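*Asks:* okay, sequence plus prediction incoming.
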Amino acid sequence: MNEEHATGREQPWDEGTPGVLRLPSGRLVRGRGLRRPLDPSARTPTYGVYLLGAPPPPTPWASHWLRWPDFRLPADREAAHAALTGAWARAATERVELACAGGRGRTGTALACLAVLDGVPAHEAVAYVRTHYDRHAVETPWQRRYVRRFPPSR
């Protein structure tokens, strides 16, 4: 039995792991493009939210599919808010990853929404993610607008 399971606590992401974003609260969340294979030596998520137009392949960890077509916005905004709020809450104690095919547009948008939930003003969240995750994150004007209008809580 590894140490994580023996103590009942999950070890957090390593901050130096590619794609890991530190939110102002200290929560660590990994963004990733599913087209890139996982590093077999890296820790796996304990929970993933997959932002895709079609169902993702199965994973050995708990996951949630959020229907979100490429270069677009989530198909169901209420479901998106609930999924992202849940991911943000879980990131306090679990290794959460958000991923789309490329890891920039939808993933960046979702990470920016998590930043809003974490206290970053909505009008600064895209810049925060571009500075700390990927300078090309949040690819379309409507994705930027979605973040600016994302409610910090309901």
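*Replies:* Arrived safely, thanks for sending. Residues are numbered from 1 along each chain as shown.
*Asks:* CA only for contacts and neighbour counts going forward, please
*Replies:* Will do.
*Asks:* so which residue is dead centre in the chain?
*Replies:* residue 98 (3.1 Å; CA atoms, centre = their mean).
*Asks:* got the contact list for the host helix or strand of that one?
*Replies:* Per DSSP states H and E: residue 98 is located in strand 96-100. For strand 96-100, contacts defined as CA atoms under 8 Å, 6 or more residues apart in numbering pick out 28-34, 45-52, 87, 90, 106-107, 110-111.
*Asks:* try stretch 50-63
*Replies:* Contacts for stretch 50-63 (CA under 8 Å, 6+ apart): 45-49, 64-70, 98-101, 106-107.
*Asks:* re earlier: can you give the distance from the helix or strand following the strand holding residue 98 to the centre of its chain?
*Replies:* Next helix or strand after strand 96-100 toward the C-terminus (DSSP H and E): helix 105-117. Averaged C-alpha coordinates place helix 105-117 at 6 Å from its chain's average position (CA atoms, centre = their mean, to the nearest Å).
*Asks:* relative to residue 84, how far out is the residue nearest to the centre of the chain?
*Replies:* Computed with CA to CA, to the nearest Å, the distance linking residue 98 and residue 84 is 9 Å.
*Asks:* which neighbours do these two have in common?
*Replies:* Contacts common to residue 98 and residue 84, judged by CA under 8 Å, 6+ apart, are residue 110.
*Asks:* residue contacts, residue 69?
*Replies:* Taking CA under 8 Å, 6+ apart as the test, what residue 69 contacts is 51-54, 75.
*Asks:* and the comparison structure, right after this:
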Amino acid sequence: MTEPWNADTPKVITLPSGRRVRGRGLRYDLPEGQTPTLAVYLIGHQPPALSWESLWIPWRDFWLPADSMDAMRKLRVAYDRAMEERLEICCGGGIGRTGTALSALCVFEGMNPKEAVKWVRRNYHSRAVEVPWQRRFIRQVFTTGATGQEQS
């Protein structure tokens, strides 16, 4: 098991389950201190190789993931691993796409989509989930459960 994120690390939020996740904007310098053991990059181009493991979800700024089902599966993998690893989720500015992904993690925690967005805006960034179609993606996560199949 990896040492978890320090609770006072900037941009680290603690989900109700106790999982700690750091959101970050790639336009800014890597914060000093702990580094992630797993990062999820929500960007339009392949991220560079780094010293930690990463998952790439092709996702252009202000849009949706190129493949919603693949995005949900990767976010679920990251969520499952976040209990024992230092998970970082990041996009260009660290607000819209990152907030949307953090909201998806909250749905995995059992929150409904509206509650998830409110929680992320209250605990991470007040402008997280910037556009209506990002809220629609969170509803899709809720209805599919990240399995790629509609729940009955």
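*Replies:* Arrived safely, thanks for sending. Predicted model only: the values in this text are computed from it and were never measured.
*Asks:* which of the contacts of strand 96-100 of the first structure fall in helices?
*Replies:* 87, 90, 106-107, 110-111 (DSSP state H).
*Asks:* which two among those are spaced furthest apart?
*Replies:* 90 and 106 (19.5 Å; CA to CA).
*Asks:* of those two, which one has the most company?
*Replies:* Set residue 90 of the first structure next to residue 106 and count neighbours by other CA atoms under 10 Å: residue 106 wins out with 31 against 16.
*Asks:* list the contacts of the aligned partner of the more buried one in the second structure.
*Replies:* Taking TM-score structural alignment, residue 106 of the first structure has residue 97 as its aligned residue in the second structure. The contact partners of residue 97 of the second structure, by CA under 8 Å, 6+ apart, come to 42, 59, 61-62, 90-91, 128-130, 134.
*Asks:* pick the one among the residues you listed closest to residue 7 of the second structure.
*Replies:* residue 90 (18.2 Å).
*Asks:* just tell me what residue 44 of the second structure corresponds to in the first structure.
*Replies:* In the first structure, residue 44 of the second structure lands on residue 53 (TM-score structural alignment).
*Asks:* and that match, how many neighbours?
*Replies:* Neighbours around residue 53 of the first structure, by other CA under 10 Å: 17.
*Asks:* where's it relative to residue 73 of the first structure, distance?
*Replies:* 10 Å.
*Asks:* and residue 47 of the second structure, what element?
*Replies:* Going by DSSP H and E, residue 47 of the second structure is not in any helix or strand.
*Asks:* looking at the alignment, what corresponds to residue 121 of the second structure in the first structure?
*Replies:* By TM-score structural alignment, residue 121 of the second structure lines up with residue 130.
*Asks:* its match: neighbour count?
*Replies:* 17.
*Asks:* how about residue 139 of the second structure, what's its partner in the first structure?
*Replies:* Checking TM-score structural alignment: residue 139 of the second structure goes with residue 148.
*Asks:* contacting residues for the nearest residue to that match once chain neighbours are set aside?
*Replies:* What sits nearest to residue 148 of the first structure in space, not counting adjacent residues and going by CA to CA, 6 or more residues apart in numbering, is residue 122, at 4.8 Å. Going by CA under 8 Å, 6+ apart, residue 122 of the first structure touches 113, 116, 147-150.
*Asks:* with residue 63 of the second structure instead?
*Replies:* Residue 63 of the second structure makes contact with 133-134, according to CA under 8 Å, 6+ apart.
*Asks:* burial of the counterpart of residue 77 of the first structure in the second structure, as a residue count?
*Replies:* Taking TM-score structural alignment, residue 77 of the first structure has residue 68 as its aligned residue in the second structure. When neighbours are counted by other CA under 10 Å, residue 68 of the second structure registers 18.
*Asks:* tell me the contacts of residue 68 of the second structure?
*Replies:* Per CA under 8 Å, 6+ apart, neighbours of residue 68 of the second structure: residue 137.
*Asks:* state the distance from it to residue 61 of the second structure.
*Replies:* 15 Å.
*Asks:* contact partners for residue 13 of the second structure?
*Replies:* 7, 20-23, 123-124.
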